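Participant: Sequence and predicted structure, then a few things I'm wondering about:
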Amino acid sequence: MGKTQYTLDSTVRLIIKILVVILIFFSIRYLYGVLLPFVIGWLIAYFIHPLVCFIQYRIRVKSRIVSIILALLLVCGVLFGLGMLIIPIIYEEMSKIIPLVDKYLQDINAYPFINEVLIKNLQIHFEALDYKKLISLDTLNVIIGKVVPQFWGLMSNLWQVVLAIGTMFFTVLYVIFILKDYEKLSDNMIKLFPKHYRNFAQELQTDLSGAMNRYFRGQALICLIIAILYSIGFTIIGLPMAIVMGILMGILSFVPYLHSLGFIPVIFFAFINSAETGNSLGLMLLGILIVFVIIQLSTDAFLVPRIMGKNMGLSPAIILLSLSTFGVMFGFLGLIIALPFTTIAIAYYKRLVIEKETITKD
């Protein structure tokens, strides 16, 4: 077959499509703060929608609004119940940590020479101060120049709190309104496409929904297992707040490679444990390393292949590229949706471009 001929009309159409994509991208970046509650609300509605359908059609609650309210109350009740189970554990662990920190601070006071050196340095510093210069007009201007930005920074932080509360409020409203007309919204989104693209859009929507279902359910199960394994492992090696750290590692594991950040508090508690008990810090760090290696190998060799199967099929380099790209574009939300969207994009690229080129050449 001959090569594709690019006419003036096709070239102009291609340029317009590229410009539209660029315009959409920068519009999303500009309106990120406004779109964020909507996107979060849509994701929450996406996860709660099966529960709403179950209540409405299986339990046969006639009112859609009542079904939505019952579903939200059930989800909030489950989260509250989990909190009531976890918070006492955290409280018990913290009650063990606080005496360790106090003991560590008291140990510093056990060395008088530290206090003597500190007091001597403070005396030298205050003796060198020029008090007349300190209370001069120029000094006051400097102080005011430093205090005023701090005041405006405080006001800015308060405004950020107000914005966060507003974002949460609008997110809840979006969840309710989207759930109320979920099926209608999904159908109407397909109708936004031209007729000759609607079959493709419907297929894309079905594939994307299936990929997200498989990914989120599988990843949630993996995170739960990882949290349990780390809690058991940290308890065995005697790490303080073992269960809390295990839960933290499980939550961070929802985004690939993010669980590495969890080792910062883990190592901190290892230092505290070593200071309290007198045990070898090296042995504790070695125990943490062994726990990490065993769980990481178990995850890569058994959990991910069996639970996720080959749904992702992405190399580590592509995963990192996808996470960094979506993270820059959409923030933390981008880290969550990066892998399912990347998987779908690669699958459709292979289907529409590579396979089409192969058929054309044949």
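Facilitator: That came through fine. Keep in mind it's a predicted model, so treat the numbers as computed, not measured.
Participant: Could you use CA atoms for every contact and neighbour count after this?
Facilitator: OK.
Participant: can I assume residue 280 is in contact with residue 271?
Facilitator: No - applying Cα atoms under 8 Å, one finds residue 280 not in contact with residue 271, separated by 9.6 Å.
Participant: Of the two, which one has the most company?
Facilitator: Per other Cα atoms under 10 Å, whichever of residue 280 and residue 271 has more neighbours is residue 271, with 18 against 14.
Participant: second one coming, line it up with the first:
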Amino acid sequence: MVDRQPYTFDRVIRILFGVVSVVGLFYLVYILRGALLPFLVAWIVAYMLNPLVVYNKRVFKLKGRVVAITLAFLEVLITISLLCVLFLPSIIDEIAHMRELLSEYVYNSSSIPFVPQAVHDFIRDNINFSELSGLLSREQWLSIIEESFSGAWGFITGSVGEIINIVSWLVVLLYIVFILLDYDRILCGFQRMIPQKYRPMLVSIGNDIEESMNRYFRGQALVAGLVGILFSIGFLIVGLPLAIVLGLFIGVLNMVPYLQLIGIIPTILLCLVSASDTGTNFWLLFGACILVFIIVQIIEDVFIVPRVMGKVTGLNPAIILLSLSIWGTLLGFVGMIIALPLTTLCLSYYQRYVIGADSVEPPDSPTDTSVSEEVQE
């Protein structure tokens, strides 16, 4: 039995002092949350850009990080511009076409074969298609642009609130640049702040978490992007309205396991509206969309995931759903994205440190597999 130290006056004072210090630290963070938020946002962005900076420095054989950081910003800007040039015109055309379909569906009383009229009545009564149509109109987008220009004019005329907002964004940008310049030094500085007694264990755990998150998140982001492109192509082939928008939306949902199934709901509504306007058989169009779901899922499971993510997590589907619920409740949508690597990591540490099962093989996880060379670069 472990001998417990007696609660002397000196020990009680130290415990109280420690509790007061922790509470005071949290209160200080709460007071300074407005000043700390730009730094936290900048740190997240810098964390995501740092691999690109390291890649530029290695490929172009640069000595300093200034040129590599500049190249990283230019590459991100060029990538976003190319995506806008390639997809934005098609998205605008699809939105305009969808607005016409919605307008026709609101006033179209014809029924679709094998679809009860009560279904149409329920949809028309519970969904405000006029408001949706207004959101998709060019006038609505023009009003948003006018509001943006009015905000810029408010900044020009000396609005204090607008000036503070602009300065905040500039501070975030400066934070990003300065963090990227001394990224490794800052990490070493954070490690030195940990007491020497706990530093090896905490640094080891932090490195494991970072490695797990890097491999899983980057690999899953690539998988989600490829899946979104495949869905967009498939929906374009079958002639579904808003094909690119819906495909990319399902790709984003694919960041969370099983969440892409939510995309079936807007798919049904789009099939219903398209069939009502064009006279296409609803069930044929819906069946073609379901076929797209099945084909993309097969391509994802057979070709994309094994080559990008390596082995599957090895977790039971019930455990996966439970981990998604727990981490989603704690951390929101971000928690659902990082639920699987955190769960596999917690199980591994539980087996290693709690029950001491060194001989028990932990479940296969992204921490045990390596992402392909293209993903790491």
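Facilitator: Received it, and whenever you're ready, just let me know what you need. These numbers were taken from a predicted model, which means no experiment stands behind them.
Participant: what residues are shared contacts of residue 280 and residue 271 of the first structure?
Facilitator: By Cα atoms under 8 Å, 6 or more residues apart in numbering, residue 280 of the first structure and residue 271 have no common neighbours.
Participant: Could you work out the end-to-end span of stretch 177-190 of the second structure for me?
Facilitator: Chord length of stretch 177-190 of the second structure, first to last residue, is 18 Å (Cα to Cα, to the nearest Å).
Participant: where does that stretch sit relative to the chain's centre, distance-wise?
Facilitator: How far stretch 177-190 of the second structure lies from its chain's middle: 24 Å, per Cα atoms, centre = their mean, to the nearest Å.
Participant: Show me what that stretch is in contact with.
Facilitator: Under Cα under 8 Å, 6+ apart, the answer for stretch 177-190 of the second structure is 42-43, 46, 50, 65-66, 69.
Participant: what ranges do the strands span in the stretch 1-150 of the first structure?
Facilitator: Read by DSSP state E, counting those that start in this stretch, the stretch 1-150 of the first structure holds no strands at all.
Participant: so where do the helices sit in it?
Facilitator: Applying DSSP state H, counting those that start in this stretch to the stretch 1-150 of the first structure gives helices spanning 8-30, 32-53, 64-109, 112-127, 131-134, 137-180.
Participant: Deepest-packed of those helices, please.
Facilitator: Mean neighbours per residue, mean count of other Cα atoms under 10 Å, is largest over the helices of the stretch 1-150 of the first structure for helix 32-53, with a mean of 18.
Participant: what's the average distance of that helix to the second structure?
Facilitator: Its matched residues in the second structure lie on average 3.4 Å from helix 32-53 of the first structure after superposition (mean Cα distance after the TM-score superposition for the first structure).
Participant: all strands of the stretch 251-362 of the first structure, in order?
Facilitator: Using DSSP E, counting those that start in this stretch, no strands are found in the stretch 251-362 of the first structure.
Participant: I'd like to know how many residues surround the nearest residue to residue 97 of the second structure once chain neighbours are set aside.
Facilitator: Excluding its sequence neighbours, the residue lying closest to residue 97 of the second structure (Cα to Cα, 6 or more residues apart in numbering) is residue 241, at 7.5 Å. When neighbours are defined as other Cα under 10 Å, residue 241 of the second structure has 20 of them.
Participant: Am I right that residue 338 of the second structure is in contact with residue 213?
Facilitator: Yes - the criterion here is Cα under 8 Å, and residue 338 of the second structure meets it with residue 213 at 7.2 Å.
Participant: Quick check: residue 293 of the second structure vs residue 252 of the second structure, distance?
Facilitator: Here residue 293 of the second structure is placed at a distance of 15 Å from residue 252 of the second structure (Cα to Cα).
Participant: and if you look at residue 64 of the second structure?
Facilitator: Taking Cα to Cα, one finds residue 64 of the second structure at 35 Å from residue 252 of the second structure.
Participant: Looking at those two now, which is surrounded by more residues?
Facilitator: Using other Cα under 10 Å as the criterion, residue 64 of the second structure and residue 252 rank with residue 252 on top: 18 against 10.
Participant: ok, now which ones touch the nearest residue to that one once chain neighbours are set aside?
Facilitator: Of all residues not flanking residue 252 of the second structure in the chain, residue 224 sits nearest, at 6.0 Å (Cα to Cα, 6+ apart). Residue 224 of the second structure sits next to 251-255 when contact means Cα under 8 Å, 6+ apart.
Participant: Map residue 224 of the second structure onto the first structure.
Facilitator: Under the alignment (TM-score structural alignment), residue 224 of the second structure pairs with residue 223 in the first structure.
Participant: Give me the contact list for stretch 280-295 of the first structure.
Facilitator: 226, 229-230, 233-234, 237, 239, 267, 270-271, 274.
Participant: gap between that stretch and the chain center?
Facilitator: On Cα atoms, centre = their mean, the centre of stretch 280-295 of the first structure falls 26 Å from the chain's centre.
Participant: Return the set of buried residues in it.
Facilitator: Neighbour counts over stretch 280-295 of the first structure (16 or more other Cα atoms under 10 Å) mark 281, 284-285, 287-288, 291-292, 295 as buried.
Participant: Also stretch 225-241 of the second structure?
Facilitator: Residues of stretch 225-241 of the second structure classed as buried: 225-235, 238, 240-241 (neighbour count, 16+ other Cα under 10 Å).
Participant: Mind checking which of those are in helices?
Facilitator: Taking DSSP state H as the definition of helices, these contribute 225-235, 238.
Participant: Go through these and name the one nearest residue 108 of the second structure.
Facilitator: Set against residue 108 of the second structure, the nearest of those by Cα to Cα is residue 238 (22.9 Å).
Participant: Would you mind measuring from that closest one to residue 121 of the second structure?
Facilitator: Per Cα to Cα, residue 238 of the second structure is found 26 Å from residue 121 of the second structure.
Participant: And for residue 134 of the second structure?
Facilitator: From residue 134 of the second structure over to residue 121 of the second structure (counting by Cα to Cα), the distance is 21 Å.
Participant: So if I had to pick from the two, which one is more boxed in?
Facilitator: residue 134 (14 against 11).
Participant: what residue of the first structure matches up with that one?
Facilitator: For residue 134 of the second structure, no residue is aligned by TM-score structural alignment.
Participant: residues contacting residue 134 of the second structure?
Facilitator: So residue 134 of the second structure contacts residue 140 (Cα under 8 Å, 6+ apart).
Participant: Which helix or which strand is home to it?
Facilitator: Per DSSP states H and E: residue 134 of the second structure is located in helix 129-135.
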